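A.B. asks: After the sequence you'll find the predicted model.
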Amino acid sequence: MTTQTTETPSAPVNKDGNAKGLIGLPENVGRALATAGGVLAIVSTFLAWTWTSEFPGDLTVTGYPGGLQVLVLIGGALTALFGLASYGVPGLGWLTPAGADSALKLASLGTFTTAWYTVIAITVELGGIVNLEPGGYIVAIVTLAGVLGAFSLPFVRPEPDPIDPDDTGWEQSKHNARHKWTVFKASIASGTPSKAPTLPAFAEILVIVAAMAVGLIVFTYGIGTEYDEQFVGFLIIVGFGFAALAKAGLVARVSAITGKHRTITMFGAFIAAALFPFTQSDDQYATIGVYILIFATVALGLNIVVGLAGLLDLGYVAFLGVGAYTAAMVSGSPSSPFDVHLPFWLSAILGAAVAMVFGVLIGAPTLRLRGDYLAIVTLGFGEIFRITVLNMDGTSGPDITNGSNGISSIPNLNILGFDFGAEHTFLGFTIARFANYFLLMLLITLIVVVVFQRSSDSRIGRAWIAIREDETAALAMGINGFRVKLIAFALGASLAGLAGAVQAHVTYTVTPEQYQFAHVVPPNSAFLLAAVVLGGMGTIAGPLVGAALLYLIPAKLQFLGDYQLFAFGLALVLLMRFRPEGLIPNRRRQLEFHEEAEAPTVLGKTGA
């Protein structure tokens, strides 16, 4: 049967010159085995996997998946979907523009890994394989058969069609033209000439709504995992699922649609995030949500400095501290040396302004340095800030920051009569303190996103990118490198100060140890930089996703104890090995790490 694919063979090949897989099964048998494995994995989740409810999630119920069974069900559904798409089932071709075989391999591998992780965990925790019910044996066998069938399929390399959401309309039209020509040639070869499928505007908007809904569901599920085994399974299935969707070309296709409707996408993302507190029954997970937003907002500000301007800043968390301390001092705290209680909007502006002044004061004498030298200077600034506020306790220095005790008892915000420290009921939903601050921080994040987007699309943004790519060439073209870098430094610092003003009220207390270069609990300079690099430098969504992962993973890996940082570091090494351009990269950065990708015809607005 003919498969719907735009993939081309890579290696290895058999004696006839055709591509082959790792397992010596006929291609049609392997495809059927992989698809059937996904379907049977779904069926197995409706059976009991163990006889006792001592294993978390209660996997003893027949007819109702629970706990890790739900994750295996999702993996099985993806595997079956890609298996049917590989057969050319009508209607599924749009979901796999780059071909389904590679996605089928990853989906089946993710399902297999999650299922076997669950079976092994049951065996180890309950004391033997005897604790498995028939459903446990069935899921182990069918997922193993499915992954063997998937890896008997030929190894092929998809013809890339990534479209950068940051591209101009002219660039996107060039990419679209090349994609249509590729599809047209493939259709001619198959004897059925056609054009690349397109969607009407309302359908594209529905795709954006669906993407936002899926994102909200995944985030809510991940943040609400109740036990360690469930979170590990969540990471496995999300990682393999995202990789499968990327291999299928669906991620690139959705990115192209969201890039075409930027305003709708931003509005939809804001609405989806605003709905998160209303999905929670208490403040337990809203607490994590508000800290993730603080971390993500600061990471987005750092993305201006590192991602756009290419300046390696290792002391960026100090600007967050400047904003937090400034807001704490003027917000009516009894620990503050100033008997001042300014309204929030004024304290937030003051925190951003003071942080910007510090950014200019630090950047003015140091931004003539480049590379590692600049990194060392900024690292020193971060430590100087921490030691300075630690010594301003009235003994080693002036009594301003209260030393190691910090500024405590920062009152809750009260904006236009709305008390952020009290519970409020909206349309039958009750949201508590951290949910209130989550919505406020979401508004701050929206402001930072708009500032980032407008800055990156402006003339100064193009100058930042030129400096990042080749400072010497940019200077030769007449760009004032020092002024451009100083603006980036000052803008990034002010955004961090704005987030710090909210952080001071959320945490009640600001202390020097919150602003170290590296410690277990983010945000800190090391985690902020990792969030930018992991998520995708120079993009909006990248640092937001990277920050969410880097905050959520350590918070959920507490069960590892002393091995927590080791496991976390190992995970980062693996991610950088297999996704060095970041989880959500722009096209230019993606081309730097993948030589097989198609070189762009147009590199920028200037055509160079």
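C.D. replies: Everything's here; your move. Residues are numbered from 1 along each chain as shown.
A.B. asks: rest of the way, CA atoms for contacts and neighbours
C.D. replies: Noted.
A.B. asks: residue contacts, the spatially closest residue to S331 that is not a sequence neighbour?
C.D. replies: In space, not counting the residues next to it along the chain, S331 is nearest to H341; the distance is 4.5 Å by CA to CA, 6 or more residues apart in numbering. Shown here is H341, whose contacts under the criterion CA atoms under 8 Å, 6 or more residues apart in numbering are V330, S331, G332, S333.
A.B. asks: can I get those residues in TSV with secondary structure, distance to L59 and neighbour count?
C.D. replies: Converted to TSV, the contacts of H341 look like this (DSSP: H, G, I helix; E, B strand; the rest coil; distance: CA to CA, whole Å; neighbours: other CA atoms under 10 Å):
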residue	secondary structure	distance to L59	neighbour count
V330	coil	54	23
S331	strand	51	26
G332	coil	52	20
S333	coil	51	21
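A.B. asks: Sort out which one of these lies nearest L475 for me.
C.D. replies: Closest approach to L475 among the contacts of H341 (CA to CA): V330, at 42.3 Å.
A.B. asks: Show me where the stretch 51-200 of the chain has its helices.
C.D. replies: For the stretch 51-200 of the chain, the helices defined by DSSP state H, counting those that start in this stretch cover 68-86, 101-126, 134-150, 169-190.
A.B. asks: putting a second one here so we can go through both:
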Amino acid sequence: MTTHTTTADNAQPHKEKPPTGLIPIPVGPARALATGGGILTVVSAFLAWTWTAAFPGDLTVYGYPGGLQWLVLIAGALTALLGLASYGVKGIRTIAPAGTDAALKYAALAAFATAWYTLFAISDKLGGLANLEPGGWIAGIVTLTAFIGALALPFQRPHTYPVDEEDSAWEQFKHRTRNASTIFKGAFAAETPAPPRKLNSYLEILIIIAALATGLLVFTYGIGTEYDELFIGFLITVGFCFAALSKAGLVAQVSTYTARHRHVTLVGAFLAAAAFPFTQNDDQYATIGVYILIFATVALGLNIVVGLAGLLDLGYVAFLGVGAYAASMVSGTPSSPFDVHLPFWGAILVGAGASLVFGVLIGAPTLRLRGDYLAIVTLGFGEIFRLAANNSDGSSGPDITNGSNGISSIPNLKIFGFDFGVEHTIAGFTIGRFANYFFLMLLITLVVVLVFRRSENSRIGRAWVAIREDETAALAMGINGFRVKLIAFALGASLAGLAGTVQAHVTYTVTPEQYQFANSVPPNSAFLLAAVVLGGMGTISGPLVGAALLYLIPNKLQFLGDYQLFAFGLALVLLMRFRPEGLIPNRRRQLEFHEAELSPGETPPPAALSKTGV
């Protein structure tokens, strides 16, 4: 029997139900509530939130935001802009090419979380909610209002998996947990974005420059936060605002432009990084900058081994130590057993060459292993290196490394008469010692990036990817797996040796304790591997961003004391749970991780499969 549907039934639009537990609010008032709440959030940032300046940032001034109020203002402004874009306001709607609803939720969450964190921080530091001025209460109410309105907006109902009553209680629990997580993601899921519109080349380049300038501004602000509460608020705001921009489609759109103008992006990123020391009044934060670059360079070298070739190396930090020890021994320091003083070019070649030799010596007998077995062997090599350096003190072994005292008094580098250890004036700016090494390390990072790019796009790079995806199939197609993996191991080791050369001269001292598998101070093997996985394996920018975050955040979270690693580990677990492909993922790996989220019968677009990320 055939069933007919009336015209009235066909005219009824399909309406998605809001997530369980939310009060149903019509879409129109909900969008108005979120937009109005964003506008009022901006206004509330100009009010006094507390009566005393004892809370850092001075939140007592009417008409001028201070400290954490600036972060709430930025999140509120983004919420208001996305709300106006959802109404199709001409000139504003272009900021959300992938839709506004999911982005609006994250922006409202950024304002709500930052404002309420500030209110609780004020109460905790000053001794109770009585220390809040009316402006603080207003900020809390309007951000909560905006967040409730944003949550009431429609969301994409995802595909869920049925629960079989015959399964065990544990299996049923896992299915229900997975479905709940999928529904939660669906509430914050963006619409399917249209392909980015091709603009004039000069306009696309201007957008890239603006994105790089914004990145420099955000990094400079974050690294220069003056007190602990401000840095935590900064992390909350930046994290949720970045998620909002990503859901709005802006991040994907800028990524498309950078893929079209790779050389412009590379030069622009290099110039933006080079401008960082000129934004600082002293050498304090240039110190963090140079260590971030050392950490990032080593992580990028490890990305060749792990991200491209798929070899799990848990002792990679040992190659950094080999380069540092080798370069320090020929630097002319009185604590070196060799009376040799080579110029910088000789020292850097010795450091990279020593790491290359050790990479070949360790890789030749071990790279026939796979998976966990290879990981255990490389972990053992890392510990052997540290113990050997610790015992080479003249009593437990040969007198080469001075044991636990290490090699000290390493002189500063001099290149063509330029002394990296003294201040220099460039264009009216005073550049200190760490800023000098920052520029040197930036050049080395650029070299490593170029090596990575050329290797990735070469024949050997495609062989690495084939080995990573399926070694058995690659061997069947005629690829010499052992030789290809050995090249990756040796190249990654030599790049770590380059960074180790500079590290030895920056720190003045090289000791075995600097090169452990895991400790609270990066770089170490655990942090290096986390930087690659967190940033995005197989990409260039991923490990650089991951290394910067993994070095900067623990450095800024030292006030947590014994809870520092707990908070840091919890953040990593949550990030890997909700974004397992990394912050800047390889496109193909991103599709692999989220293949289960596709609807039954749905296939990823061919255009997405052809892109490998940046």
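C.D. replies: Yes, it's here. Note that the structure is a prediction, hence the values are computed from the model and not measured.
A.B. asks: For the contacts of H341 of structure 1, could you give me JSON lines that also reports distance to K185 of structure 1?
C.D. replies: Putting the contacts of H341 of structure 1 into JSON lines (distance: CA to CA, whole Å) gives the following:
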{"residue": "V330", "distance to K185 of structure 1": "67"}
{"residue": "S331", "distance to K185 of structure 1": "66"}
{"residue": "G332", "distance to K185 of structure 1": "70"}
{"residue": "S333", "distance to K185 of structure 1": "70"}
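A.B. asks: what does V573 of structure 1 align to in structure 2?
C.D. replies: Residue correspondence to structure 2 (TM-score structural alignment): V573 of structure 1 is matched to V573.
A.B. asks: same for the helix or strand containing its match, what does it pack against?
C.D. replies: Here V573 of structure 2, judged by DSSP states H and E, is contained in helix 564-578. Using 3 or more CA pairs under 8 Å, 6 or more residues apart in numbering; DSSP states H and E as the contact definition, the elements that helix 564-578 of structure 2 packs against are helix 541-556.
A.B. asks: Of all residues in structure 2, which one is nearest the centre?
C.D. replies: Centroid-nearest residue in structure 2, with CA atoms, centre = their mean: G546, separated by 3.4 Å.
A.B. asks: ok so R31 of structure 2 is a helix residue?
C.D. replies: Yes. Under DSSP: H, G, I helix; E, B strand; the rest coil, R31 of structure 2 sits within a helix.
A.B. asks: check contacts around it.
C.D. replies: Residues counted as contacts of R31 of structure 2 (CA under 8 Å, 6+ apart) are G83, S86, G149, A150, L153.
A.B. asks: ranges for the helices of the stretch 251-400 of structure 2?
C.D. replies: Counting by DSSP H, counting those that start in this stretch, the stretch 251-400 of structure 2 forms helices over residues 262-274, 284-303, 317-329, 344-366, 371-391, given from the N-terminal end onward.
A.B. asks: which residues of structure 1 does the first one align to?
C.D. replies: Which is helix 262-274 of structure 2. Aligned by TM-score structural alignment, helix 262-274 of structure 2 corresponds to residues 262-274 of structure 1.
A.B. asks: how distant is that stretch from the center of its chain?
C.D. replies: With CA atoms, centre = their mean, to the nearest Å as the basis, the distance from the averaged C-alpha position of stretch 262-274 of structure 1 to the chain average is 16 Å.
A.B. asks: Please tell me how far I362 of structure 1 sits from A355 of structure 1.
C.D. replies: The span separating I362 of structure 1 from A355 of structure 1 equals 10 Å under the rule CA to CA, to the nearest Å.
A.B. asks: for the helix or strand containing F489 of structure 2, packing partners?
C.D. replies: F489 of structure 2 is part of helix 481-507, with elements assigned from DSSP H and E. Contact analysis of helix 481-507 of structure 2 by 3+ CA pairs under 8 Å, 6+ apart lists helix 284-303, helix 317-329, helix 344-366, helix 433-456, helix 459-469, helix 471-476 as its packing neighbours.
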